[in-house]
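> Generate coordinates for the sequence data below:
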Amino acid sequence: MAQQMGRQSLQFENPPWIISSGCIAGTKEGEGPIGHEIDLIGEDDNFGCDIWEEAESTLQKEALTLALGKAGLRADELRYLFAGDLLGQSMATSFGLQPFEIPLFGLYGACSTAGEALALAAMTVAAGYADVVGAVTSSHFASAEKQFRFPLEYANQRPLCTTWTVTGAGAFLLGRESGKKQNYSDNRKRTDAGSPMIKRAEQKIADDTEQKVCGVRITGITTGKIVDYGVRDSMNMGAAMAPAAADCIQAHLKDFSRSPSWYDKIITGDLGAVGREILLDLLAQKKIDIGSFHTDCGLEIFDNEVQGTGSGGSGCGCAAVTMCAHFLPMLRRGELKRILFVPTGALLSKISFNEGENIPGIAHAVVLEAAEN
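Predicted structure coming up:
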């Protein structure tokens, strides 16, 4: 079977399995529509730390610990980690994952990092370069606001087009085999980075393990291109990222010769309400209609009207937490068969923004399919 598809895509001859996943989020996310599905909700958004950046590092550590616990694996059984975040020099990743002592590929794809990490992890396993690898991403509302917008103490008014950076992290373990169905509490002792917060997640994780009926495989990917429509408003991330999402989805459908109806869901990562409308309009101009199949993680994780999150959610943790907590279990339960997961990112820095540069976007597509274990 040819693995290179079209210009931008791969179809794996030996698709890797998602062995397990783990996610942790903040209090606002816990109050949202999928809050009850998230593995672990912090008692506050400090997560026992003194500074926001340290709190985000804790998110990554806890998410990976949860994923290892569910799989009954030790940290030294992972050959590689693919991980990243939104902070300068990916400091949340560096400080959060260093204790695991796993060889690391540090990534930056802005809010698309969950897709980038899963794609590279899948390529590594499918090619036979590793038996088990991890993909981890995170974001934190306060650390992101501090870096990209205004200090929280400034209390500026947020326009309705603004998305709310998710405080959360998601970790995924990919392997050549599907993994064993095991009770989390029986395997907790095998993880290398224990945490006092883990106990509160044990019963939910054990329940999730009991409910599994299908495995999930990553059968293909489409690597996105940088797309720049000249957007300069850092308060409107949806507008900056939607063109890249449209470009990636169009390329994916062309490379695989598929129609949108081949998927049960096409799930973008971080567009929110404004970005979703732009995405649908851009694809409609190309005679592609995904309206009845599309949803966005930024719209799933928050109730905008009740929680006052403007256009919805964004941040590396948005797509990662929503996939881990909400859509991946739906695949495992057989409620969904095939989904196209398209996390989206806005490639700006505080330097480029202050210098008046445009905000280019990027998106990466990952095909997830339910399969017999």
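> hey, let's count contacts and neighbours off CA atoms from now on
Fine.
> helix/strand/coil for D255?
On the three-state scheme (DSSP: H, G, I helix; E, B strand; the rest coil), D255 is labelled helix.
> Spit out the contact partners of the closest residue to it other than its chain neighbours.
Spatially, and ignoring its direct neighbours in sequence, D255 is nearest to G6 (4.3 Å; Cα to Cα, 6 or more residues apart in numbering). Residues in contact with G6, defined by Cα atoms under 8 Å, 6 or more residues apart in numbering, are K254, D255, F256.
> centroid residue for this structure?
Centroid-nearest residue in the chain, with Cα atoms, centre = their mean: A320, separated by 2.3 Å.
> and that residue, what element?
For A320, the enclosing helix or strand under DSSP states H and E is helix 316-322.
> do the same with D247
Secondary-structure assignment from DSSP H and E places D247 in helix 237-256.
> repeat for S138
Using DSSP H and E, S138 sits within strand 132-139.
> Just name whatever secondary elements that strand is in contact with.
helix 52-71, strand 80-84, helix 113-126, strand 168-175, helix 316-322 (3 or more Cα pairs under 8 Å, 6 or more residues apart in numbering; DSSP states H and E).
> how about 6 Å then?
Other elements packing on strand 132-139 under the criterion 3 or more Cα pairs under 6 Å, 6 or more residues apart in numbering; DSSP states H and E are strand 80-84, helix 113-126, strand 168-175, helix 316-322.
> Turn these into TSV, columns for distance to T223.
Conversion of the helices and strands packed on strand 132-139 to TSV gives the following (distance: least, Cα to Cα, whole Å):
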stretch	distance to T223
strand 80-84	16
helix 113-126	8
strand 168-175	18
helix 316-322	17
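> want to put them side by side, so please do this one too:
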Amino acid sequence: MLKGHRTWVFNHKPVIISTGTVGGPFEANGKLADHFDLLHEDLWLGEDSYEKAHKILFEEACFKTLEKAHLPKDKVQFVIGGDLINQMTPTTFATQSIGAPYLGVFSACATSMEALALSAFLVNYQGANYVLTGATSHNSAVEKQFRYPTEYGGQKPPTAQWTVTASGAALVSKEGKGPRITSATIGRVVDMGLTDPFNMGGAMAPAAVETIEAHFQDMNIKPDHYDLIITGDLAHIGREISLDLLKKHGLAIEDHKYQDCGLLIYREGQPVLAGASGAGCSASVTYGYLLNRMKAGELKRILVIATGALLSPLSFQQGETIPCIAHAVAIENGDENE
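Modelled structure (predicted):
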């Protein structure tokens, strides 16, 4: 059911019956290391290129998800996912090993929630029984494409963010036990005229606020409806900007209730400048840490707003501004709905 202008309400409340999260060595030293299913000791993952390693990350997350659900891969009816690399080759190549029909999606670092929203839509309206969804990023592969190869050791300003090496996948089904997807608000493209690719948090903050406002307006609810409202990867700068904008727009959210995946994944002292980013950031934090907290009964309702900067290396080189987007998905503890 469409509620308001752009929020889907899922009356059947599709279930996230299992998840899989895989991280790299930097994530293994991070604050949420215990919430990953698999962690690697090096960025190469035994491959001869970072792009091939990137593919392995998503492949492992998908197969870990299926293993935990005790579901053979031939039962998966669709795979929906994406990444940041040109033509999304890591995700595309990884899905070959699953063999299911594939929908590649791109919203930059907002891809995780775009894919989850579409998966829930398919399942809710009986388009599938099992949909495998996720998003992935690899620090060295992404940095090479959008900025400079990490081997150069180029200096970055304090506004820059660290691209996460991680994948997160989830299996969405029409029935079973687990957290349930109750609604999703699809974002609009917001461009405030910023051109600095080293300030993604500042660029994405207005898009996050625009989607958050739309969600509460469409659903006719207030922020206290949720135990936690969490953005994808605004990091320090973007989170502060978004909090200020929300207050100015009459949506004051308590500081402890408004968090950011890019500020949770790493521990204090790791050299991540403003915080973390990457399509695998919100995917791994949501499908690992956040859903683990829900299953433990610590959280009943959460709203995840993944944020994405829709620039390309070419658009940046041509001096274009950075359009951004944010997609929000509401998830509730399964115990309340079974």
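> In structure 2, what stretch matches the helix holding A320 of structure 1?
When helix 316-322 of structure 1 is aligned against structure 2 using TM-score structural alignment, it corresponds to residues 279-285.
> outside of the matching stretch, which residues touch it?
By Cα atoms under 6 Å, 6 or more residues apart in numbering, the residues outside stretch 279-285 of structure 2 that reach it are 21, 83, 109, 112, 135-137, 164, 166-168, 232, 261.
> Closest one of those to V189 of structure 2?
Proximity of the contacts of stretch 279-285 of structure 2 to V189 of structure 2 was ranked by Cα to Cα; the top entry is C109 with 13.5 Å.
> Which residue in structure 1 aligns with that closest one?
Per TM-score structural alignment, C109 of structure 2 is aligned with C111.
> Does its match touch G315 like I think?
Yes - the criterion here is Cα atoms under 6 Å, and C111 of structure 1 meets it with G315 at 4.9 Å.
> what's the mean gap between the helix holding D247 of structure 1 and the aligned bit of structure 2?
Mean deviation of helix 237-256 of structure 1 relative to structure 2 after superposition (mean Cα distance after the TM-score superposition for structure 1): 0.4 Å.
> what range in structure 2 matches that helix?
With TM-score structural alignment applied, helix 237-256 of structure 1 matches the range 200-219 in structure 2.
> Can you give me the buried ones in the helix holding D247 of structure 1?
Residues of helix 237-256 of structure 1 classed as buried under the neighbour-count rule (16 or more other Cα atoms under 10 Å) are 237-256.
> re earlier: now do the residue nearest to the centre of structure 1 against F327 of structure 1, distance only.
A320 of structure 1 sits 10 Å away from F327 of structure 1 when distances are taken as Cα to Cα, to the nearest Å.
> now do S9 of structure 1
Spatial separation of S9 of structure 1 from F327 of structure 1 under the definition Cα to Cα is 23 Å.
> more crowded one of the two?
More crowded of S9 of structure 1 and F327, by other Cα atoms under 10 Å: S9, with 23 against 19.
> Identify the residue of structure 2 aligned to the more buried one.
For S9 of structure 1, the aligned residue in structure 2 is T7 (criterion: TM-score structural alignment).
> Then A122 of structure 1?
With TM-score structural alignment as the criterion, the equivalent of A122 of structure 1 in structure 2 is A120.
> Would you tell me what helix or strand N358 of structure 1 is located in?
Secondary structure assignment for N358 of structure 1, by DSSP H and E: no helix or strand.
> my guess is it meets Y229, correct?
No - between N358 of structure 1 and Y229 no contact is recorded; they are 8.1 Å apart, counting by Cα under 6 Å.
> Give me the residues contacting the helix or strand following the helix holding D247 of structure 1.
Once the chain leaves helix 237-256 of structure 1, the next helix or strand it forms, by DSSP H and E, is strand 265-268. By Cα under 6 Å, 6+ apart, the list of residues contacting strand 265-268 of structure 1 from outside reads F293, H294, T295, D296, I339, L340, F341, V342, P343.
> what's the helix or strand for the fifth one?
When elements are defined using DSSP H and E, I339 of structure 1 is found to belong to strand 338-342.
> by how many degrees do that strand and helix 113-126 diverge?
Between the axes of strand 338-342 of structure 1 and helix 113-126, defined by axes from the mean of the first three to the mean of the last three Cα atoms, to 10 degrees, the angle is 120 degrees.
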